[in-house]
Structures are given as C-alpha cells and as structure tokens.
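Novice: I would like to see how this sequence folds:
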Amino acid sequence: MTLIAPHPTVRVNPFDPPPELAKYRQDEPVRRMRYPDGHIGWLVTSHALARKVLADTRFSARSEFKRAPVNRPGADPFYGAPALPGWLVDMDAPEHTRLRQQLAGKFTARRMREMRPRIEAIVDHVLAAMADQGGPVDLVASFALPVPSLVICELLGVPYEDRAEFQRNSEVLFSLTAAADEASEAMDRLYDFLRRLSREGGLGDGLLNLLAADGTLDAEEIAGVGVLLLTAGHESTSSSLALSTLALLAHPEQLAVFRDDPSITDNAVEELLRHLSVFHFGVPRTPTEDLEFEGHLMKAGESVTVSIPSANRDAGWFTDPDRLDFTRKTSGHMAFGYGIHQCLGQNLVRMEMRTALPALFRRFPGLALAVPPEEIPFASDMSVYGVHRLPVTW
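Specialist: Here you go, the predicted model:
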C-alpha cells in the first residue's frame, strides 16, 4: 500500500524541486496526498497529466473548493469561501470568462512589445541608481523589486510613491507563515487602498481607469482586479528576476552564453522560467463530479494539486530536464500554468525579464555574490519561491 504522504517541501538543491517529486513522477504520477487539514486528495506530477487536469473543465478553480497543499494559515480566509470581487483566478466560467475578456487584450504580446521602450527606460533608471549606490548592494531591494513594481504601477496607474503600502501587504498574502487574521487584514488594506485611489482620482490614465471608463466592471471588481495584478504583478516577477540572476551566477558557462549571444535571450528566459518554476507548491483544482482519471476514481470535492515544478522537470517532455541549458527547446513549459487560467500577465513577465536581465549584466559585467552562497536566505517560507536578499558586488 502506498504511503499517503504530505506535499514534500524540503529542497536539497535550492534551484531544484524537492527530490521526492521526481520519484513520484516516475513511479506514480497520480498519487494520493495528505493535506495539512487531514483531507486526503491527490498530487499530479507528470507534464502530460498536469496539462490534462488543467485543460479539463471538470476540475474547478473556484476558491470554495480549494485547500492549500502545504500549511499556509494565511489562505484560510480565502479558501473555502466564494471568490473576492475581481479575483478571477478563483473563479470558473462564466464569471472567469467575463472578467478575463475585459483584461486579455491589455496583456497581448503586441501590447507588451509596445511597452518595451518604457520598460527599458525604467530598467536603465534603476541600474543607474544601483551604480550610484555602489556595491555591495542587495539586488532584491535595488533591482529585482523596483523594476516590476515601477512597471506594474505605471501600467495600472498606481502611484509608485505608494509602493511600500502594497509591497508590505503583498508579502503577507504570499507568506506561508502569516496568520489568517494578518492575511485577511492585508487583503482589506489593499482593497481599501485601490478604492481610495479610485475615489480620489489617483489612478491616472492607467489600466484601472480604463476599466472604470468602460463601465463593464463594477467598482469592487476593478479594485479586486487591481489587487490581483498589483500583488502578483510584482511579486512573481521580482522573485524570477532575483532567482534567475543567482542561477546565472551559479552557472558561469550558461552566463557566458547569455552575455555573449543576444540572439538566445528569449529562449534563455524561457529556460530560466522552466528551470526555476517559482510557484513551487503547484496549482489547486477540485473535481466538481466523480470522475475517472488515469485509472483512479476521483470524487467530487477531493482536492487535486498539480505540481508545476515537477511537470517542468519531466524527462518525458524535456531532455535532461534538471540541467539549465539555454540551447534547449523550451516550448511546452508550464511556468505560467496551462489552459484557460494560464497566467494573464505572462507576456509582461517575459518582456520585463528579457529587458532587465541582459541590461543588468551589460551594466555590471563583473557582477558577483558578495557573500558565500550558503548565506543567501532563500524564500522557502513564501508561496512564490525566490530569495529574500541577494547581496552582490561588481
């Protein structure tokens, strides 16, 4: 009889998922899993089956059914309850479809290409300030956090001067250790923050004001969309930028390729996204009816966790998947999920990384760690994996 274990959480190598996931993927890609509240649900670890679950509309994304795969008290106010207004990641059709249709056209690859000159200017400004500061510096505070924060503030119309407000509350929401009341209060503060900006005309001509002018979404939905994009829009990109920088420094042969051959930048970014998979505890889904899945009976209401990091390391899809290789074929990676809930802002994340990472190493070709690798504090206590600090010099 297979042991019903919880989701593994301990990494042996900081750039790799917990090693148990590789064994599960090989031996039992759909297996029973014990959730922190004692519920017995499922863990899906292979690339093919991850896509199959996320493409099947019988598996719901509704927050009423969700359970956190690892202990995360801060999710308690939001899981097991109806989705907050505008929080489309916790909805199914038709509510999800209605909200996503209002936003999808604002995040196309073409729109993001149009934003590139502005993103380049933001990156140049941040790097100039970093140079003026002089090394050593914390790359998270000096580069990885300000770049996406400036970009998402400008996109949404939120004043950058208010960044401390949303960054502090966002950190609480993504923390695995925040208490339920702390997370609930942080969410309330973020909604109040967006409502206040809207009332006072403080949103400029950004996306949120465009949504208000359109009149399709109500004020609470616009505030919710704003909170979702503001928090996810800087948290995931910041983690990806910092962790990617560390991965490049830890793989000097790949860094040399990245620095010397601009033609591989786009593919290198895709490979970093695949290899690092910052959403390290997967995507929750719940069957809304009893169904047969790969020879298993999944009952309505049983939680299913789709492991994105494991799917992105599947040798059935990627050759030598545990190796960082900027020349590999990266198509099909699932760093942004899959199916109708695939990350809305993926083209923005790509554009920021394609712009910021090459610029960082052009400006500071001698960039190096300022502390031994073992002293770097990895963010294993957050739902978005990365580093809390990254001291560097040049």
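Novice: C-alpha from now on. contacts and neighbour counts both.
Specialist: Noted.
Novice: For this protein, which segments count as strands?
Specialist: 30-34, 40-44, 59-60, 137-138, 283-287, 291-293, 296-298, 304-306, 368-369, 391-393 (DSSP state E).
Novice: want to put them side by side, so please do this one too:
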Amino acid sequence: MGDPLHTVSTLPTARRPGCPFDPPEELLEARRHGPLSSYTFPGGHVGWLVTGYDLIKSVLSDPRFSSRREFMRHPTVDYGGLQLPPVPPGEFLLMDDPEHSRYRKPLMGKFTVRRMRLLTERVEQITAEHLDAMEESGPPADLVSAFAKPVPAMVICELLGVPAADRPSFQAQFESFMDAEAQDEDAATAYTATRDRLGELVAAKRAQPTDDVLSELTDSDLTDEELQGMALVLLAAGLDTTANMLALGTFALLRHPEQLAALRADPGLTDRAVEELLRYLSVGKTFMRTALEDVRLGGRTVRAGSSLILSYNTANRDPERFTDPHVLDFRRQDGGHVAFGHGIHQCLGQQLARVEMRVGFPALVGRFPSLRLAVPAEEIVMRTELSDIHGVKSLPVTWDA
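Specialist: Below is the predicted model:
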C-alpha cells in the first residue's frame, strides 16, 4: 500500500496576509504532502493537482498530456457537462501537435535571443519615454498604469506593426480584452472586438507590408483567420504576464531592500535578478493538461480523460529543487525555474519578456533612487480573481522629486 493520497477540494487564490508573493497556503500544504494530490473539479470530476517541480516538467514534456481546449475542464466553474469548443485557427497555445507546431514554427525565428537583443535599444527608448513622463508628472504615480502596462503594450504594438496613431486605442482594446474581472458577456464582447481589430490589421499588412512580425507572416500559406489567432496569442502571452512581472517585481524589490541594494550596487546582477524574480513570483500560476491515455505519474495511475492542474508557483518553490525556496536571493545558484513552462509549449516570447525586464527594472530604480511605496504594503490590492495570472491591481509609488 502506498501513502494515502492528499485531497484538495477547491483551488485557492488568496495569499496569506502579509505574504503577497508566496503561493496560497493550501497549495504549499498540498506540496508538503507530496507532488501529486487528488482534486475534485466542479461537477464532480476527480482529477489531479500537480505541485512538484519534477512532475510538472514530466507532464509538460509528455505528449500523452494534451493542451487542447476541448478536452479541458475549468478548475473552478461547472459548465454543466458542456464540452468547450476547439479554439479558432491560429490560437496554438491550446492545441497539440501537429497543429500546434504548424503555427509555432513560423514564429520561432522571430523571437530568437539574437533578434530580441537587437530589439533592446528600442525597448530602452520606450522605457525611457515612460520614465520621463512619470518624472515630469511628479510623484505619486500608479506604476501599473504609468509604466508596467504601457511599456510591453507599446513593444507588442511595434512587433505587430500597429501604426503609431492607432496605438493608444489598441492599448485600450488590449486592456479590455485582458480584464480578468470582466463578466462572461463583456469578456466575450472584448474577445470578438480584439479579433476583429487584429483582422483589420492583418488585412492592412496584406495590402501594404511594413517592417514587422505580422507583415513577415503574410508571406506564407497562413490564412487571414490564422494570422488573427496567432496575433491574439502574441498579445495575450506578451502583455499581461510581462506587465504583471514589472509591477509585482517592483513591489518585491521594494519589500526586499537588501536585494534592491545589491542590484543597484552591481548591475551585473541584473540577469540573475530577473531569473530569480521570475522563479520567486511565478506570475503564471496554473496551467491545465488532460491525459489522452492512462499514464503512470508520481507512483499513481492517471486515467485517460483525467484533467490535471499544474501549479507553477509551488513548483518554483519546491524544496526538493530549490534551497530555501521562499527566500528571494539574486545570488542564487540553483536556477532552472518553470516560470515560462517547459517542453513544446514553453513560452515563445520568453526572450522578449526578459529583455523588457532586464531593461525595465534597472532603469526604473536608477531613475528614482528614492522610489518607495506610497501606501502601506498591506493596502496594495492584489489580483485575487480566478485568473491564471498573479499580480497587483495598482502599485502606488512615490519618490523624492
């Protein structure tokens, strides 16, 4: 007989008071019982919650676990047994191979480390422009709206080739689309409006290509509808996560002054600081997979059709993988987080996100040496809605003008 299986009945989102960066206590408790727990989904399906680092990497690299949306169950909502439809063409995050690779491969050469390094100068300019505006307006400021959201939004606009005059309205459209608190009907409306807007952009690039990723993709066998879907993936993957990393990462720096001081004293720590913030914060909290056949996992049999919740935030705090996992340490030696996932679905835009953070954090703390929270830390409102992304709703900061 093996050890009794730990059971989790609800997926927690709230963090412990005073611990906004740590995973919910219920998830940490599940990990203490082992890397695999039973999870009862709304509607009664008994599936799995995976909290261990090694098991999550195993699932993510195993083609017997599917990413297809039509196989998914929502971890917190009961849809009354209704099966979700497949995603529209181009939205490859929720597809398996070979469809997934058909869409991903044309993009891979456009997000290489070399190409993202070439983009660094432009990211520096965009970052400086927003810091200039913050400085000119004077303290206090909401770092989310003044810096963390608009910088990645402008970078994405440039990559997709959105005309400069259209960028403010595009950014507003993005924010409506990414609003995790929107009601179902409002979310559906925003989704449709965003796809329509991207459809107009694709048509414009077909007619008159410019120097951007979307124009390059029009020179392929991909249809306009497929390009719409791929552009939507780039928006969703490249905007919300990076925006929350910039804001939540700054919050973490301000709450760990010894690490902030180390970063200011040694700019050579920047790359390691970014990787450690990615591990420590894990803004991409959970992802889903479904077993296509019976699979042995962690000493248990996961039956075909079973849904799995993958808890990235506990994997990145796994004590069997990381020494002192709950400590933020920019000189940490044991790297290798799964903040960007693993396997064939590993985040395509991870190098772009790294560039934006490697530029953004030093520029922000360098421009404002006295940067600090404008309200007590416990008053910072965290995102606790049922979203896959962890972050802050706003981050009021101030500095000595």
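Novice: Highest mean neighbour count out of the strands of the first structure?
Specialist: Of these, the one with the most neighbours on average (mean count of other C-alpha atoms under 10 Å) is strand 304-306, at a mean of 27.
Novice: which residues in the second structure does it match up with?
Specialist: Counting by TM-score structural alignment, strand 304-306 of the first structure lines up with residues 308-310 of the second structure.
Novice: what's the mean distance for that stretch versus the first structure?
Specialist: Following the fit onto the first structure, the mean deviation recorded for stretch 308-310 of the second structure is 0.7 Å by mean C-alpha distance after the TM-score superposition for the first structure.
Novice: Now check the second structure for the residue matching residue 325 of the first structure.
Specialist: With TM-score structural alignment as the criterion, residue 325 of the first structure pairs with residue 329.
Novice: actually residue 19 of the first structure, not the one I wrote
Specialist: Under the alignment by TM-score structural alignment, residue 19 of the first structure pairs with residue 25 in the second structure.
Novice: who touches its match in this structure?
Specialist: 15-16 (C-alpha atoms under 8 Å, 6 or more residues apart in numbering).
Novice: And the equivalent of residue 338 of the second structure over in the first structure, how far from residue 22 of the first structure?
Specialist: Counting by TM-score structural alignment, residue 338 of the second structure corresponds to residue 334 in the first structure. Per C-alpha to C-alpha, to the nearest Å, residue 334 of the first structure is found 16 Å from residue 22 of the first structure.
Novice: Give the equivalent position in the first structure for residue 275 of the second structure.
Specialist: Checking TM-score structural alignment: residue 275 of the second structure goes with residue 270.
Novice: tally of neighbours for the closest residue to its match other than its chain neighbours?
Specialist: Spatial nearest neighbour of residue 270 of the first structure, excluding adjacent residues (C-alpha to C-alpha, 6 or more residues apart in numbering): residue 330 at 6.3 Å. Around residue 330 of the first structure there are 22 other residues, counting by other C-alpha atoms under 10 Å.
Novice: can you pull the contacts of residue 330 of the first structure?
Specialist: With contacts taken as C-alpha under 8 Å, 6+ apart, residue 330 of the first structure has the following neighbours: 267, 270-271, 274, 318.
Novice: Could you pull out the helices in the stretch 301-401 of the second structure for me?
Specialist: 312-315, 350-367 (DSSP state H, counting those that start in this stretch).
Novice: corresponding residues in the first structure for the longest one?
Specialist: Alignment note (TM-score structural alignment): helix 350-367 of the second structure is matched to residues 346-363 of the first structure.
Novice: residues making contact with the matching stretch?
Specialist: Looking at stretch 346-363 of the first structure with C-alpha under 8 Å, 6+ apart, the contacting residues turn out to be 107-109, 112-113, 116, 119-120, 123-124, 127, 147-148, 233, 237, 241, 245, 258-259, 265-266, 269-270, 336, 367.
Novice: Many thanks, we can stop here.
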